[in-house]
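Asks: pasting the structure only:
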């Protein structure tokens, strides 16, 4: 039985797939199995995979119809795995050869650690290296992710994951299969923020380790799900769900709570009223009800944001909608 199960969920990433699979097979730590899952790709992914299909470390699961959820594919791979540790290696990313060599000993030597992850560098579709993910975490702390650290999982959720998903790429993470089973696997109801919700659930039961070594390359390209129409309103709705869940589970510091509530109000107004993205009023009301569940003063925040955005002409529209449809 291998120590690590590497799950590679793929959908239409044929152009990146060979590099992804080879970066796994070239790991200096070789005690692993690789489970390739194709979610009914419509490109030539299966032709690319065919050159790896007979490798003794590789098993494949090929869907005939698309599952509609990346997190369903995560869970299918985990449920078919035999390893103690899980690496969700997204099919458009790739890794340094020392990824497993660095992170496996952390889980081996620290049984309380449930998530071990590394620094990532972004790379475009042409393999041009871009920034590290410091640009994403610097708003939370400019120093913290520039050095290795251990932290209590509850503290990580309360003070960092409550602000944003500070584990921004699944391919950078090594975790425990037993822990996935304990929390009910990855969170399938979400499409964009399911990884964030999953890290929170795992860290409510364990601790975290981070290494500042750049061992993961996180692909950004125009075909990513976050670049598609409608993604803005969907991600806002899911972010609100994550925050509402955390709000119930842990005592989030007051200053963070106020930041998030005001941030949601601002983002919602930009999406709905300033026409950055078309969004139906029914979706607006759904967002309002979700926000109201953890923020009794959401109306005041919305009116404040309207004033800041200089959108006075929308005040009556918003007020009438909330009064008539809620």
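Replies: That came in fine, so what should we check first? Not measured: the values here are computed from a predicted model.
Asks: for the rest of this, base every contact and every neighbour count on C-alpha atoms.
Replies: Fine.
Asks: how about the residue most central in space within the chain, secondary structure?
Replies: By C-alpha atoms, centre = their mean, the chain has its centre lying nearest to residue 195, at 3.5 Å. Classification of residue 195 by DSSP: H, G, I helix; E, B strand; the rest coil places it in helix.
Asks: give the contact list for it.
Replies: Residues near residue 195 by C-alpha atoms under 8 Å, 6 or more residues apart in numbering: 71, 170, 186, 187.
Asks: and the furthest pair within those residues?
Replies: The two members of the contacts of residue 195 with the most space between them (C-alpha to C-alpha) are 170 and 187, at 13.3 Å.
Asks: between these two, who's got more neighbours?
Replies: residue 187 (21 against 18; other C-alpha atoms under 10 Å).
Asks: so that one belongs to a helix, correct?
Replies: No. If the criterion is three-state DSSP, then residue 187 is coil and not within a helix.
Asks: for it, what are its contacts?
Replies: 71, 194, 195, 197, 198.
Asks: which one's the longest strand in the protein?
Replies: strand 207-219 (DSSP state E).
Asks: now it: buried residues?
Replies: For strand 207-219, a neighbour-count test (16 or more other C-alpha atoms under 10 Å) marks 207, 208, 209, 210, 211, 214, 215, 216, 217, 218, 219 as buried.
Asks: distance of the second one relative to residue 196?
Replies: From residue 208 over to residue 196 the distance is 14 Å, taken as C-alpha to C-alpha, to the nearest Å.
Asks: how about the last one?
Replies: Between residue 219 and residue 196 the distance, using C-alpha to C-alpha, works out to 18 Å.
Asks: quick check: chain neighbours aside, which residue is closest to residue 325?
Replies: Distances taken as C-alpha to C-alpha, 6 or more residues apart in numbering place residue 285 nearest to residue 325, at 7.4 Å, with adjacent residues excluded.
Asks: also this one, for the comparison:
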């Protein structure tokens, strides 16, 4: 049985598929199976994928006849097929350094308390040119519960699934089944429930290339304000499942109020309805708070 099941969900990424699949097949650690899922692509993806059908590393190639409407349905299908103890969800438009799998698998095998290992990314455009290297992606190893109360409450720390290898035993199946309606923040909720009882490690070594292009789902989602309509549901879920002191909770409510107020989306007040009651008061008082306590609460 291979140590890692690599799940490659694809929809209309024909232009990137060959490079993506080759970056997987050329990993220095070859102890894996590759599960390829296509969600009824309308471009050349199916014909490209069929050329890999008989590759010895490909354990399954499933070409949907009808689009499922959700990448998370594809995740669920791939995870159900996975035979291995460890999982890598390799998004079809990204790339991996040759030693990506070797590095993360060695980290997980060396530390039984570690359930998730992920790494920093280089952001690339549709032509593979480097466009950004996030400066905040430093090394850490922390309990998932601590990350939820300090980092994940502000946003999805594992913002690109391709960066990550994790234990299959941690998969929150009920959460996975419930997020098919999410267009933007479903992965955030998935990670929130996956990491809560394990340790998480991030490497600052940039072993993943995260592709940003015009067809990224995130661009349209951000313009529609889904980081609030969906994201605030995730924030409330963290509030409900983790213990926060009163002042600590108010600080994070204020953080999201500030983020909402500073955003460019319209109809901001409708998003306040998703937040706890103090958010409405905080929203109204934000200009005064910014004058007298500009740095204390916003950090």
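Replies: Looks like it came in fine. A quick note: this is a predicted structure, and the numbers were derived from the prediction, not measured.
Asks: sorry, back to before: of the contacts of residue 187 of the first structure, closest to residue 258 of the first structure?
Replies: Lowest distance from residue 258 of the first structure to the contacts of residue 187 of the first structure (C-alpha to C-alpha) belongs to residue 197, with 20.2 Å.
Asks: gap between the counterpart of that closest one in the second structure and residue 44 of the second structure?
Replies: Residue 197 of the first structure maps onto residue 189 in the second structure, with residues paired by TM-score structural alignment. As judged by C-alpha to C-alpha, residue 189 of the second structure and residue 44 of the second structure stand 32 Å apart.
Asks: who has more neighbours, these two?
Replies: residue 189 (24 against 13).
Asks: the residue nearest to that one when sequence neighbours are not counted in helix, strand or coil?
Replies: Distances taken as C-alpha to C-alpha, 6+ apart put residue 234 closest to residue 189 of the second structure, at 5.8 Å, once the chain neighbours are dropped. The three-state label given to residue 234 of the second structure by three-state DSSP is helix.
Asks: how about residue 234 of the second structure, what's its match in the first structure?
Replies: Under TM-score structural alignment, residue 234 of the second structure pairs with residue 242 in the first structure.
Asks: longest helix in the second structure, please.
Replies: When the second structure is parsed with DSSP state H, its longest helix is helix 246-262.
Asks: residues contacting whichever helix or strand comes after that helix, please?
Replies: As assigned by DSSP states H and E, the chain's next helix or strand after helix 246-262 of the second structure is helix 268-272. Helix 268-272 of the second structure has contacts (C-alpha under 8 Å, 6+ apart) with 228, 229, 260, 261, 279, 280.
Asks: now which residue in the first structure aligns to the third one?
Replies: The alignment partner of residue 260 of the second structure in the first structure, by TM-score structural alignment, is residue 264.
Asks: so what's the residue count around that match?
Replies: By other C-alpha under 10 Å, the residues close to residue 264 of the first structure number 20.
Asks: residues touching it, list them.
Replies: By C-alpha under 8 Å, 6+ apart, the residues touching residue 264 of the first structure are 236, 240, 291.
Asks: for the contacts of residue 195 of the first structure, which one is nearest residue 323 of the first structure?
Replies: Nearest to residue 323 of the first structure among the contacts of residue 195 of the first structure, with distances taken as C-alpha to C-alpha, is residue 187, at 33.8 Å.
Asks: from residue 130 of the first structure, how far off is the closest one?
Replies: Taken as C-alpha to C-alpha, the span from residue 187 of the first structure to residue 130 of the first structure is 30 Å.
Asks: same thing with residue 74 of the first structure?
Replies: Distance from residue 74 of the first structure to residue 130 of the first structure, counting by C-alpha to C-alpha: 27 Å.
Asks: same check, this time on residue 234 of the first structure
Replies: Distance, residue 234 of the first structure to residue 130 of the first structure, using C-alpha to C-alpha: 27 Å.
Asks: more neighbours: which of the two?
Replies: residue 234 (19 against 14).
Asks: does that one belong to a helix, a strand or coil?
Replies: helix.
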